[in-house]
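In: this one's structure only:
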């Protein structure tokens, strides 16, 4: 699975603002994992819908 257009838009905006320290795209799940300098969302996930959520939400969801 390739990143969606919504994911590219969000990622490119964050990257342009120098808010991406590290990124990894999980082709199996379709999630784009990012590490940012933000104290609010230091480790985040860009979902295929383009929504940015805390990493812990995805981690907790996978455990249930």
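Out: Thanks, I have it. Note that this is a predicted model, so its numbers are computed, not measured.

In: hey, let's count contacts and neighbours off CA atoms from now on
Out: Noted.

In: state the distance from residue 23 to residue 63.
Out: Plainly put, residue 23 is 22 Å away from residue 63 if you go by C-alpha to C-alpha, to the nearest Å.

In: against that first model, consider the following:
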């Protein structure tokens, strides 16, 4: 993808009775390249996911058992 790049700057200097001011403008075209690296979860993440799903399964089973008793 080519895109227009524009930069503008102004600088002022003074000292010893001399004042100066500079204005700079530059533009051009550039290519923007994105590199995407997918995130790979650590093994602990999978362990926590499985543990959480197990806890949810136990809680659902207990809730189902209570519903049958009532």
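Out: In hand now; what should we look at? Given the structure is predicted, the values throughout are model-derived calculations rather than measurements.

In: need the TM-score between these chains.
Out: Once the chains are laid over each other, their TM-score by TM-score structural alignment, normalised by the length of structure 1 reads 0.22; 23 aligned residues with a C-alpha RMSD of 3.6 Å.

In: hmm, back to that, have a look at residue 23 and residue 63 of structure 1 and say which one is more surrounded.
Out: residue 23 (16 against 6; other C-alpha atoms under 10 Å).

In: right, and that one touches residue 44 too?
Out: No. Contact criterion C-alpha atoms under 8 Å: residue 23 of structure 1 and residue 44 do not qualify, at 9.6 Å.

In: residue 33 of structure 1: what's it in contact with?
Out: 23-26, 43-46, 55 (C-alpha atoms under 8 Å, 6 or more residues apart in numbering).

In: hmm, residue 7 and residue 29 of structure 2 touching each other?
Out: No. The criterion here is C-alpha under 8 Å, and residue 29 of structure 2 misses it with residue 7 at 11.7 Å.

In: can you pull out the strands in structure 2?
Out: 2-15, 18-31 (DSSP state E).

In: among the ones you listed, which comes closest to residue 53 of structure 2?
Out: strand 18-31 (45.7 Å; C-alpha to C-alpha).
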